[in-house]
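# only the shape, not the letters, is given here:
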């Protein structure tokens, strides 16, 4: 009772009125989930784990006839499919098209493991019962097993070596809690409540959320490396942005009452902001919230994307001013993981490709921490860049809006000009070589114009914000000279 009153006081003191209204509902949901854990947990911790025994990887969502057993053994998570196993995967019905994380129509669905409080097949054996103070959280559920879901399970199993090495508990949600992707925040909230109910010394200190569409490439990199030093104790949320803004596929949350309020605000965002369009559902809700500086932004830090959210290299747009450094953080050898958002139907193939890379070229991709630039970059970030969080975010969003508005307009003009030039080339019966050369010159012209117009527009915006004097043209002149 005392704990409940104390939590209630914290909510009443810190939460704005709209978010307080949702508290009773959210707490009721959390209590139901917590009771569900007690009766459906898939994990029982042994007192003395046998370190000589490899943890069994059981794929509960794949029928026994298609489980990944070969001659009585279970495949290593980094083992490629060869002729001996490919046939087993072919047994999965190809006509089944359900996607990962689709709503499960019935609580009796055979693929559901209820809420896996701690997945022992992926959890830490560690040294005895010694676990890290960081826990991993993810979700993977679907209506029927498919070839795609098979590779998602393989991607999830790539976490195993990392968990074993550093003692990370792996929490896996195997069934939907609330509609759409808000199950992510609901699941994290339920774990956060359980941890805060424990004595301080027994709690996890951080939760590391990761989507299932990623491959843990380099198991030599500890998550502890990325949490803020003591002087940044006010930072409770660590995220990485891509070119579309905040990416909710991988992030850290401190086990702290602030995180309870933040998760509650995300889940209830649509109810209290029906006028806001959530382009990427809960990810966009997170993005809107962290732009509210006093309430959420000041406790959030955006870190370099490659730290723990590196992408597969899809190429870089060079029609943006070079000094903006407007590019995704693409994976380089030694990076901890590769994330594959937006890859659509090619995602299972990319998962397989990356797991093959790790298996076939470990010396290239799996580097010791000391052989990477992590320690230097992380130290420099917290020493310098982290102190400029608000300035960096203001700059990011100024440029993002310019690209969405002005940049899109410039791209439309270029496409219209190219289309007109192609028609003229056809009318003039130009050769393919002459036509291609003409189009190339035209694209280059419009690219330079776009870069110039973006720089001009940013200069105007900065003057409006009082960040640039009217006579301060040195930077622009220098860039124009370089471009010419």
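Thanks, I have the structure now. Given the structure is predicted, the values throughout are model-derived calculations rather than measurements.
# C-alpha only now, for contacts and for neighbours.
Will do.
# number of nearby residues for residue 148?
Residues within reach of residue 148, counting by other C-alpha atoms under 10 Å, total 21.
# for stretch 213-220, measure first residue to last.
Stretch 213-220 has an end-to-end distance of 20 Å (criterion: C-alpha to C-alpha, to the nearest Å).
# residues in contact with it?
Residues outside stretch 213-220 that contact it (C-alpha atoms under 8 Å, 6 or more residues apart in numbering): 152, 155-156, 158-159, 161-162, 165, 334-341, 347, 351, 354-355, 358, 365-369.
# what about residue 374, neighbour count?
If we define neighbours as other C-alpha under 10 Å, then residue 374 has 19 of them.
# for it, which non-adjacent residue is spatially closest?
With C-alpha to C-alpha, 6 or more residues apart in numbering as the criterion, residue 374 has its nearest non-adjacent residue at 7.5 Å, and that residue is residue 307.
# so what's the residue count around that neighbour?
Look at residue 307: counted by other C-alpha under 10 Å, it has 20 neighbours.
# circling back: got a ChimeraX select line for the buried ones in the contacts of stretch 213-220?
Remark: buried members of those, expressed as a ChimeraX selection using 16 or more other C-alpha atoms under 10 Å:
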select :152,155,156,158,159,161,162,165,334,335,336,337,338,339,340,347,351,354,355,358,365,366,367,369
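# quick revisit: just confirm the residue nearest to residue 374 contacts residue 336, I think it does.
Yes. Using C-alpha atoms under 8 Å, residue 307 makes contact with residue 336 at a distance of 7.3 Å.
# shared neighbours, these two?
Contact criterion C-alpha under 8 Å, 6+ apart; no residue bridges residue 307 and residue 336 by contacting each.
# grab the nearest non-local neighbour of the residue most central in space within the chain.
Closest to where the C-alpha atoms of the chain average out (C-alpha atoms, centre = their mean) is residue 249, at 1.9 Å. Leaving aside its chain neighbours, residue 249 sits nearest to residue 211 (5.1 Å; criterion: C-alpha to C-alpha, 6+ apart).
# quick one: residue 275 from residue 264, how far?
On the measure of C-alpha to C-alpha, residue 275 and residue 264 end up 19 Å apart.
# and the two? which has more neighbours close in?
Set residue 275 next to residue 264 and count neighbours by other C-alpha under 10 Å: residue 264 wins out with 20 against 8.
# before we go on, here's another structure to hold up against the first:
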């Protein structure tokens, strides 16, 4: 009996020593148990009342997900701007490795930059470029961290317009507010009772609402169009909000790439739509020709005079990328003088 008590006392003493060691370690080296600054920032934001501002909620990106950024056009704050959102609250984003469509179209990158600077100046939008060549993800997966980086750099933004490099803004007289982004306009143009196509939706199609109230419009975080294959991520708008920052962080999660859930970011978006109704609910579907016209296609997808954008998706199939690029670039140049005249008139009326 005495021997058993002696052994128990040794065990208790040993446990006591281990406990003391743990307390000492935690006290001296407590920094190793603390969360990162970014996580603390996010936790502090979400612990605030819902009425608080969220201008500074976006947390820093990991170093390997940051690219060199250049603001090619900085918008001017104009208090008397009558539009909603105001012009300086819109950011046009290009993120690429600076290559011209794999080197197949000479000077494409420079001409793309010039085209977007011209449009941003005409309407007082921000135009941002992020070089993704140093990021630790393939370029097709780099657009999400590039958008997050832009959210951090431009806290005044309400909407960020992602537009692929192989696209040109043709109708540069159209303002994004008048064409798409004002709440009343969105309520009017969003596709209603329309299936959201996805490579994963053969057994189930998500339908957009039959009607949109203004309250519903204000809950949307992603505005995008679709072609015959599903949602197309060549041109889309992201609202700057905590919800969308979290979604973008999830959208480029490497586990989806490494486990072959989807072959590219566009397909993964279709996966989310099929299997996550809460994500589908924050996506607003726009007619394709409003933001993402193709050179050829059915009437609801092919470019016509007056459309905002031409996107050369699939031009490589017939080896016509350079031919089509130069053809539509000439249309942009022809429209430039008219745009400058319209901008001068607008400025005289409001500023």
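Structure's in. What do you need? Because the structure is predicted, anything quoted here is derived from the model rather than measured.
# please state their TM-score.
For this chain pair, the superposition-based TM-score is 0.62 by TM-score structural alignment, normalised by the length of the second structure; 256 aligned residues with a C-alpha RMSD of 3.8 Å.
# which of the three states applies to the residue nearest to the centre of the first structure?
Of the three states, residue 249 of the first structure takes strand under DSSP: H, G, I helix; E, B strand; the rest coil.
# for it, give me its contacts.
By C-alpha under 8 Å, 6+ apart, the neighbours of residue 249 of the first structure are 209, 210, 211, 309, 341.
# how about it, what's its partner in the second structure?
In the second structure, residue 249 of the first structure lines up with residue 234, judged by TM-score structural alignment.
# tell me roughly how far stretch 148-155 of the first structure lies from the second structure on average.
Superposing on the second structure and averaging over aligned pairs (mean C-alpha distance after the TM-score superposition for the first structure), stretch 148-155 of the first structure comes out at 2.3 Å.
# show me what residue 222 of the first structure lines up with in the second structure.
Taking TM-score structural alignment, residue 222 of the first structure has residue 175 as its aligned residue in the second structure.
# quick check: that match touching residue 125?
No. Under the criterion of C-alpha under 8 Å, residue 175 of the second structure makes no contact with residue 125, lying 9.7 Å away.
# which residue in the second structure aligns with residue 359 of the first structure?
Under the alignment defined by TM-score structural alignment, residue 359 of the first structure corresponds to residue 333 in the second structure.
# and its match, how close does it get to residue 111 of the second structure?
Applying C-alpha to C-alpha to residue 333 of the second structure and residue 111 of the second structure gives a distance of 11 Å.
# with residue 250 of the second structure instead?
Distance, residue 250 of the second structure to residue 111 of the second structure, by C-alpha to C-alpha: 33 Å.
# the first structure: matching residues for stretch 286-295 of the second structure?
Taking TM-score structural alignment, stretch 286-295 of the second structure hits residues 303-312 over in the first structure.
# now do the same end-to-end measure for that stretch.
With C-alpha to C-alpha applied, stretch 303-312 of the first structure spans 18 Å between its terminal residues.
# next one: that stretch to chain centre, how far?
Here stretch 303-312 of the first structure is found 9 Å from its chain centre; the criterion is C-alpha atoms, centre = their mean, to the nearest Å.
# how many neighbours does residue 259 of the second structure have?
Close neighbours of residue 259 of the second structure, defined as other C-alpha under 10 Å, add up to 9.
# in PyMOL, how would I select the buried members of the contacts of residue 249 of the first structure?
To isolate the buried ones among the contacts of residue 249 of the first structure in PyMOL, judged by 16+ other C-alpha under 10 Å, type:
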select buried, resi 209+210+211+309
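# count of neighbours near the closest residue to residue 366 of the first structure other than its chain neighbours?
Excluding its sequence neighbours, the residue lying closest to residue 366 of the first structure (C-alpha to C-alpha, 6+ apart) is residue 218, at 4.7 Å. Applying other C-alpha under 10 Å, we find 24 residues neighbouring residue 218 of the first structure.
# now swap in the one 10 residues further on and tell me
Residues within reach of residue 228 of the first structure, counting by other C-alpha under 10 Å, total 20.
# kindly report the same for the one 5 residues further on.
With neighbours defined by other C-alpha under 10 Å, the count for residue 233 of the first structure comes to 11.
# and which of the contacts of residue 249 of the first structure is nearest residue 458 of the first structure?
For the contacts of residue 249 of the first structure, the closest approach to residue 458 of the first structure (C-alpha to C-alpha) belongs to residue 309, at 28.3 Å.
# which one of residue 333 and residue 111 of the second structure has more residues nearby?
Taking neighbours as other C-alpha under 10 Å, residue 333 of the second structure and residue 111 compare with residue 111 leading, 16 against 11.
# return the residue of the first structure aligned against the more buried one.
Aligned counterpart of residue 111 of the second structure in the first structure: residue 154 (TM-score structural alignment).
# any idea how far its match lies from residue 278 of the first structure?
For residue 154 of the first structure, the distance to residue 278 of the first structure - C-alpha to C-alpha - is 31 Å.
# and if you look at residue 30 of the first structure?
To residue 278 of the first structure, residue 30 of the first structure is 24 Å away according to C-alpha to C-alpha.
# those two: who's more crowded?
Neighbour count, other C-alpha under 10 Å: between residue 30 of the first structure and residue 278, residue 30 has more, with 20 against 17.
# helix or strand for the residue lying closest to that one once chain neighbours are set aside, which one?
The shortest distance from residue 30 of the first structure to any non-neighbouring residue, by C-alpha to C-alpha, 6+ apart, is to residue 190 (5.4 Å). Assigned by DSSP states H and E, residue 190 of the first structure belongs to helix 183-196.
# next: residue 235 of the first structure.
Residue 235 of the first structure is part of no helix or strand, with elements assigned from DSSP H and E.
# tell me where the stretch 251-351 of the second structure has helices.
With DSSP state H, counting those that start in this stretch as the criterion, the stretch 251-351 of the second structure has helices at 254-258, 265-275, 277-280, 288-291, 321-350.
# single out the most deeply packed of these.
Mean neighbour count (mean count of other C-alpha atoms under 10 Å) peaks for helix 288-291 among the helices of the stretch 251-351 of the second structure, with a mean of 22.
# and the longest helix along the first structure, how far out from the chain's middle?
For the first structure, the helix with the greatest residue count under DSSP state H is helix 432-464. Centroid separation for helix 432-464 of the first structure versus its chain: 32 Å, with C-alpha atoms, centre = their mean.
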